[in-house]
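[1] just coords:
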């Protein structure tokens, strides 16, 4: 592996300026989830120019490419996401977004160009591959609907393992975070409708105030974690929206709460919905109001397979990168849906940025692009041999 590892590093370095140019073009013209039409055209054009074969993904946006090795073997997948966010960019960069209110504030442009680089490296070494590598450029990750569409399109059929990443601003370039087990939390959404009785603000005894009920529910929901979930588990309940009333002197009839629950463990995730329903309805009844909980299960936790995580560690070490234990986050990722079907590993790629994801001044160090391309080409080669 030493020879091909060095070759990947050298060839990726020679691609760096071109990959940076691609990334900056994507950055200037960001597109939101399921609107990535021009992004899709650009990716297809760049892969075609590199000689990489394109498959029919069967979706309006997104790209599926394939590098078929000269020798028989399994099929594995590398995945990048391609959508941007509804954020107004404030970086002041010369290649800043030219689309008002839209920005690659999560670094998906970095993920995309890194995987284009990996595809090119693998294509140039197809005669050495024992199996097939598919490279997926997935749409609509930010809305948590892209992976489901990809699965329904059958893109994972015949695939034995999957690998992906997210940039990590707090990790320096040349460092990767890898972890076995949960890395990103499950994502569930709730909406609570509260029904009281409105009236004059100066006559509170004649009303059932849904604002007061809402406040009590928000406070009580914190006991879901502190008194219902084992201290050995991790969970977060966040109420992110409280909407009620339209005037300063009128108590409204209704209020609406919306929020999210994040966990790493399936056991904790299973407990919370029923217990939340009991708390919501019980608190409301105590005030003479009614409440209705609407629960939406969205994503499981990103859960790294031990063998795949170990394989990624070996790939990173072969590329001379510093490997650290990845710190989990309560953020979610629809990469988890692939891991429900097949083993996989999702890692943090150090990009030495100045701000966290989704910030209007989010930036990253572009030196990480070639490093990432070489790493995932290495991982593909190792993965095919390990699985085969």
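    Cool, got the structure. Remember, it's a predicted structure, so these values are computed and weren't measured experimentally. Numbers count the residues shown, from 1 in each chain.
[2] please count neighbours and contacts with C-alpha atoms only from this point.
    OK.
[3] helix or strand for residue 307, which one?
    Using DSSP states H and E, residue 307 maps to helix 306-318.
[4] can you give me how far that helix is from the chain middle?
    Relative to its chain's centre, helix 306-318 lies at 21 Å (C-alpha atoms, centre = their mean, to the nearest Å).
[5] ok, and what's touching that helix?
    Contacts to helix 306-318, defined as C-alpha atoms under 8 Å, 6 or more residues apart in numbering, come from residues 1-2, 5, 176, 178-181, 322-323, 343-345, 375-376, 378-379, 382-383, 386.
[6] rerun that using 7 Å as the cut-off
    Helix 306-318 has contacts (C-alpha atoms under 7 Å, 6 or more residues apart in numbering) with 5, 178, 179, 180, 323, 344, 345, 375, 378, 379, 382, 383.
[7] show me these that map onto helices.
    The members of the contacts of helix 306-318 that map onto helices under DSSP state H are 5, 375, 378, 379, 382, 383.
[8] make TSV out of these and add neighbour count.
    Converted to TSV, the ones in helices among the contacts of helix 306-318 look like this (neighbours: other C-alpha atoms under 10 Å):
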residue	neighbour count
5	20
375	28
378	26
379	24
382	19
383	28
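[9] one more structure, for comparison:
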């Protein structure tokens, strides 16, 4: 089975491309459009070959990956009915140009979204002594988490990031609530747990210093890491070196990208492989989730060849 995620993001596209999003405030800023296009072409190729191609394939087009709900819903709908032997997924990354990478062993990070609510006390600013400034306390939270990222040395890469801050209604009112939303990411669970502990300690210290009340909530369970199957990794390495030559990278866990994916739910049921195709545009690239994000389309036919070779290798070696 091959999974292709297909959801977009709440971003106003600024690429100016001929195929840019037609919907305001909605954009494919994570390469999912390229993934879907590649999966559809691969499906057409295999369908045209019919019985000549010996691997029986199921294609899974998954919505809601970005919010961590897609795999759960697909499994509930019977995506793994029939118990497929192998689960395949791939992504287009833009941190490097033209190539392919596969991780030996662990291939994703442990991540979770969080919400921090800083409760203060409202007052007019002319009577500031009667209020408790939640915006000030929230600014201390942001700085403390930045400092934590700079100073914490774990087993592997890890961080805590804040993505949104909301608070205040009017310029002359001390607001009584600021809400921060962000995420915690770690290559290893021990670092995830350590950061969670440090985070709670930090919030307690800021509470004591500012007189605020601070709540921390993880609205959903953590997205767990998954690992590439060793035999599938060898097959992918053979395919990658055939198609990309020296531009194929076999990476270790120390080079793990701090991304997570709800696809771990599939890996709990069957062995799997996550391949990454390097599609950065030299001197012109923008990162994932940027309004000008785009992939180098020249990678598309090569990624199709590599996926086809992986499937052929599965037939020969497994």
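    Right, received. Where do you want to start? The structure presented is a predicted model; accordingly, all values stated were derived computationally and were not measured.
[10] thought residue 363 was touching residue 90 of the first structure, still the case?
    No: counting by C-alpha atoms under 7 Å, residue 90 of the first structure does not reach residue 363; the two are 10.1 Å apart.
[11] neighbour count: these two, which is higher?
    Remark: of residue 90 of the first structure and residue 363, residue 363 carries more neighbours, 21 against 13, as counted by other C-alpha atoms under 10 Å.
[12] need the three-state assignment for that one.
    With DSSP: H, G, I helix; E, B strand; the rest coil as the basis, residue 363 of the first structure sits in coil.
[13] that one maps to what in the second structure?
    Structural correspondence for residue 363 of the first structure with respect to the second structure (TM-score structural alignment): residue 294.
[14] residues in contact with its match?
    Applying C-alpha under 7 Å, 6+ apart to residue 294 of the second structure gives no contacts.
[15] ditto for residue 245 of the first structure
    Counting by C-alpha under 7 Å, 6+ apart, residue 245 of the first structure touches 251, 252.
[16] now do the SS call for the counterpart of residue 66 of the second structure in the first structure.
    The alignment partner of residue 66 of the second structure in the first structure, by TM-score structural alignment, is residue 142. Using three-state DSSP, the structure places residue 142 of the first structure in coil.
[17] distance-wise, check residue 142 of the first structure relative to residue 357 of the first structure.
    Distance of residue 142 of the first structure to residue 357 of the first structure, given as C-alpha to C-alpha, to the nearest Å: 12 Å.
[18] okay, these two: which has more neighbours?
    residue 142 (20 against 17).
[19] now for the residue mapped onto residue 17 of the second structure from the first structure, how many residues are close by?
    Alignment note (TM-score structural alignment): residue 17 of the second structure maps to residue 93 of the first structure. A count of nearby residues for residue 93 of the first structure, using other C-alpha under 10 Å, gives 11.
[20] where's residue 93 of the first structure, which helix or strand?
    In this assignment (DSSP H and E), residue 93 of the first structure forms part of neither any helix nor any strand.
[21] then the one 4 residues further on?
    Assigned by DSSP H and E, residue 97 of the first structure falls within no helix or strand.
[22] excluding covalently adjacent residues, which one is nearest to it?
    Closest residue to residue 97 of the first structure apart from its sequence neighbours, by C-alpha to C-alpha, 6 or more residues apart in numbering: residue 28 at 4.1 Å.
[23] residue 262 of the second structure: what secondary structure?
    coil.
[24] tell me the contacts of it?
    By C-alpha under 7 Å, 6+ apart, residue 262 of the second structure lies in contact with 65, 68, 71, 223.
[25] what segments of the stretch 51-200 of the first structure are helices?
    In the stretch 51-200 of the first structure, the helices defined using DSSP state H, counting those that start in this stretch lie at 108-124, 146-152.
[26] pretty sure residue 138 of the first structure contacts residue 81?
    Yes: with contact defined as C-alpha under 7 Å, residue 138 of the first structure and residue 81 form a contacting pair (4.6 Å).
[27] helix, strand, or coil at the aligned residue in the first structure for residue 166 of the second structure?
    Under the alignment by TM-score structural alignment, residue 166 of the second structure pairs with residue 243 in the first structure. Put simply, residue 243 of the first structure is strand when judged by three-state DSSP.
[28] same thing with the one 5 residues further on?
    With three-state DSSP as the basis, residue 248 of the first structure sits in coil.
[29] what does residue 320 of the first structure give?
    Here residue 320 of the first structure is recorded as coil under three-state DSSP.
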